[in-house]
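Asks: okay, here's the prediction I keep looking at, along with the sequence it came from:
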Amino acid sequence: DLKAYLITPLFEKSLRKQVLETILDKANLSEIMKRFLTLLFDKKRLLYLKDIFDYYATLLDEYKGICRAELISAISLPDDVLEAIKTKLKEVTGKKEVVLEIKEDPQLIGGIVTKIGDMVYDGSIRRQLNILKENLKRGEV
């Protein structure tokens, strides 16, 4: 694993940097990207590269008006339903585009769960049954 090699103190830093520079020279990267990766290496921050990439992708989505959401349903949903959900999510979020990552979970029984960032909108039958169960325990029904 290249990342493990580049961050391990078992090999001399100069040797690890030489390997990195050789790889960067052969890679089709812009000069600014090469300098950025070298800077991360010099500052011992290469292990944060994935986090940096994820944060950059989030900023880019924000700039382009893209909302990424995870949609979980008990069954596969038809395309017209997915388009209706996308349209509603565009209205709710105010974004130009919604990109859905679709997953199936039969344990939901029915309904959908939508995750956008830290927000979770749980409209599943499983959740409704759990609420009913808790209300019955407290004698509220």
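Replies: Received the coordinates, thanks.

Asks: from now on I want contacts and neighbour counts done on CA atoms only, so please keep to that.
Replies: OK.

Asks: state whether Leu6 is indeed within a helix.
Replies: Yes - Leu6 forms part of a helix when assessed by DSSP: H, G, I helix; E, B strand; the rest coil.

Asks: skip the chain neighbours and tell me the closest residue to it.
Replies: Leaving aside its chain neighbours, Leu6 sits nearest to Arg16 (5.5 Å; criterion: Cα to Cα, 6 or more residues apart in numbering).

Asks: secondary structure element for that neighbour?
Replies: If you go by DSSP states H and E, Arg16 is part of helix 13-26.

Asks: next structured bit after that helix?
Replies: helix 31-42.

Asks: what residues of that next one count as buried?
Replies: 34, 37-38, 41 (16 or more other Cα atoms under 10 Å).

Asks: quick one: the strands in the chain, in order.
Replies: 66-73, 97-104, 111-116, 119-124 (DSSP state E).

Asks: tell me the angle the last one makes with strand 66-73.
Replies: Taking axes from the mean of the first three to the mean of the last three Cα atoms, to 10 degrees, one finds strand 119-124 and strand 66-73 inclined to each other by 30 degrees.

Asks: give the other helices and strands that strand 119-124 contacts.
Replies: strand 111-116 (3 or more Cα pairs under 8 Å, 6 or more residues apart in numbering; DSSP states H and E).

Asks: okay, pairing it with this:
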Amino acid sequence: MSEQRAASRYAKSMLDLAQERGNLEQVKEDMDLFAKTLEQNRDLRLLLRNPIVKHDKKLSILRAIFGGKVSEVTEKFFTIITQHNRESALEWVAIEFQSQYEALRGIQVAQVTTATPLNAILRHEVTKLVREQTGHQSVTLSEKVDPELIGGFVLRVGDRQIDDSVRSRLNRLRNTLKETSHQSQL
């Protein structure tokens, strides 16, 4: 079974259990903390993937890092994962949990990349555009700045992308000019 498929199943189980116990929001915060910690700590990611490190050692490290900071459900989840030798899937579980949580709550996540940070008016306009395109009323906007875009924006919603950046327009213009010059030489 692939890591991502296993992660999807573990995330679904954790989501269902958290709902059943009435602490879904706490477990969501736990998974956010876990994902952020993994994102910022390459050594921890490598440790969890390392087949040489014993499973009980990995569990003790997870307890040392997250003990008292996460809910009882999350701590027990870490124990179950390590007992089943699936620590390498934990990184994917955190990502998949967030995705399933957003789907459950009807939250549409969109990533917008701009050359400069968005101001409040532009942020509102982008959020409005995402609502119109997807029909979701609840939108979480992830913002990223890439000065190489020069201007405009790149908006990614799920597997769709709208690229209205100056860089993209310049590339299209360059390709059109190349094609035109090749055709005129014939």
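Replies: Sure, I can see it. Note that the coordinates shown come from a computational prediction; the quantities given were computed from them, not determined experimentally.

Asks: who touches the helix holding Arg16 of structure 1?
Replies: By Cα atoms under 8 Å, 6 or more residues apart in numbering, the list of residues contacting helix 13-26 of structure 1 from outside reads 5-6, 34, 38, 41.

Asks: want to try TSV for those, with distance to Gly123 of structure 1 as columns?
Replies: Formatted as TSV, these follow (distance: Cα to Cα, whole Å):
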residue	distance to Gly123 of structure 1
Tyr5	46
Leu6	46
Lys34	46
Thr38	47
Phe41	46
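
Asks: max pairwise distance over those: which two?
Replies: Spatial extent of these (Cα to Cα) is set by the pair Tyr5 and Lys34 at 18.0 Å.

Asks: Phe153 of structure 2 -> structure 1?
Replies: Using TM-score structural alignment, the partner of Phe153 of structure 2 in structure 1 is Ile112.

Asks: list the residues that contact its match.
Replies: Contacts of Ile112 of structure 1 (Cα under 8 Å, 6+ apart): 71-74, 122-124.

Asks: ok, back up a step: adding distance to Leu29 of structure 1, write the strands of structure 1 out as TSV.
Replies: Supplementary listing: these in TSV, determined by distance: least, Cα to Cα, whole Å:
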stretch	distance to Leu29 of structure 1
strand 66-73	26
strand 97-104	28
strand 111-116	32
strand 119-124	36
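
Asks: ok, back up a step: from the contacts of helix 13-26 of structure 1, which is closest to Asp80 of structure 1?
Replies: Lys34 (44.6 Å).

Asks: tell me how many other residues surround the residue lying closest to that closest one once chain neighbours are set aside.
Replies: In this structure, Lys34 of structure 1 finds its nearest non-sequential neighbour in Leu24, 6.2 Å apart by Cα to Cα, 6+ apart. Look at Leu24 of structure 1: counted by other Cα atoms under 10 Å, it has 18 neighbours.

Asks: against Arg45 of structure 1, how distant is Leu24 of structure 1?
Replies: 17 Å (Cα to Cα, to the nearest Å).

Asks: just Asn28 of structure 1 next, same as before
Replies: Counting by Cα to Cα - Asn28 of structure 1 and Arg45 of structure 1 are separated by 22 Å.

Asks: Tyr63 of structure 1 now?
Replies: 26 Å.

Asks: now Lys13 of structure 1
Replies: On the measure of Cα to Cα, Lys13 of structure 1 and Arg45 of structure 1 end up 13 Å apart.

Asks: same check on Glu140 of structure 1?
Replies: 54 Å.

Asks: among these two, which residue is more densely surrounded?
Replies: Arg45 (14 against 8).

Asks: please say which position in structure 2 the more buried one maps to.
Replies: Per TM-score structural alignment, Arg45 of structure 1 is aligned with Arg86.
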